[in-house]
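Visitor: Let's see this in three dimensions:
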Amino acid sequence: MFNFFSTKTKKYEDIPAGPFHDLMLQPNTVILDVRTAGEFAGGKIRGARNLDIMSSNFINQIKNLPKDKTYLVYCRSGNRSGQACEIMADLGFENLKNLSGGIMRWPFETV
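Guide: The predicted structure follows:
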């Protein structure tokens, strides 16, 4: 009747900071920071674009992005960015990478 052990298949990949950093250098990648504007202003990964997942127009902003890019998505801890990846996958995006542990686990430079 109930299968408590089944898990929903993820439509994105959780990756650690090293591979995330390497992918940043590839063409056709877009870095999305889904934290609030205040968090974003406090320090971000170089080249990141801020689209606050808590914003009422988040989905409309996402819908306007090209689907043929690889999206590197992060937040503070990896939870909101995972949610953002799920939303994006449901909208037809296929190349989604979530930064495991978020920016808290980012050992590289922030700006």
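
Visitor: all contacts plus neighbour counts: C-alpha atoms, from now on.
Guide: Fine.

Visitor: Val30 looks like it's in a helix, true?
Guide: No. Counting by DSSP: H, G, I helix; E, B strand; the rest coil, Val30 is not part of a helix but strand.

Visitor: dump the residue contacts of it.
Guide: 24, 48-49, 69-72 (CA atoms under 8 Å, 6 or more residues apart in numbering).

Visitor: next up, for comparison:
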Amino acid sequence: MRLLRTLLPLLLAALLVGGLTACGGSDGAAVADAIEGGATVVDVRTPEEYAAGHVEGAVNIDVSASTFSDAIAALDPEAAYVVYCRSGSRAAAAQEAMEAAGFTDVLNGGGLTDMEDAGYPATS
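Guide: Below you'll find the predicted structure:
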């Protein structure tokens, strides 16, 4: 029992750190390589967030909208995509949904700040 009391907090901390890390995007170099290689940049935030500022050239497909599945069905599943949101969490959900739908090359760009740090400034 004493061992469990000692190990449980450590296990929970490890899971929390791992989970938070998973919400973040790929490294900036991978994002830049994908975009320079012709990947389509997809902003998965709401239209209101997109209007307030987005990566130049990004298309807006709101991952929380009921039309998300239909919107990605219109895309080429063999093409390369970089998805991003505000923090990387919705981008991770979009990446997972796209991969489940058969997309083979989807990269989580993280949040808008991560995209800016990778050299892709926001525009409105």
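
Visitor: sorry, back to before: just the buried residues out of the contacts of Val30 of the first structure, in ChimeraX syntax.
Guide: Burial among these is assessed by 16 or more other CA atoms under 10 Å; the matching ChimeraX selection reads:
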select :24,48,70,71,72
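
Visitor: which one in the second structure is aligned with Thr110 of the first structure?
Guide: In the second structure, the residue matched to Thr110 of the first structure (TM-score structural alignment) is Ala122.

Visitor: what does stretch 48-59 of the first structure contact?
Guide: Contacts for stretch 48-59 of the first structure (CA under 8 Å, 6+ apart): 30-37, 40, 61, 80, 84, 87.

Visitor: Show me those residues that map onto helices.
Guide: Judged by DSSP state H, the subset of the contacts of stretch 48-59 of the first structure located in helices is 37, 40, 61, 80, 84, 87.

Visitor: what secondary structure does the residue sitting nearest the centre point of the first structure sit in?
Guide: Central residue of the first structure (CA atoms, centre = their mean): Val73, 1.7 Å from the mean position. Using three-state DSSP, the structure places Val73 of the first structure in strand.

Visitor: Now do the same for it: its match in the second structure.
Guide: Checking TM-score structural alignment: Val73 of the first structure goes with Val83.
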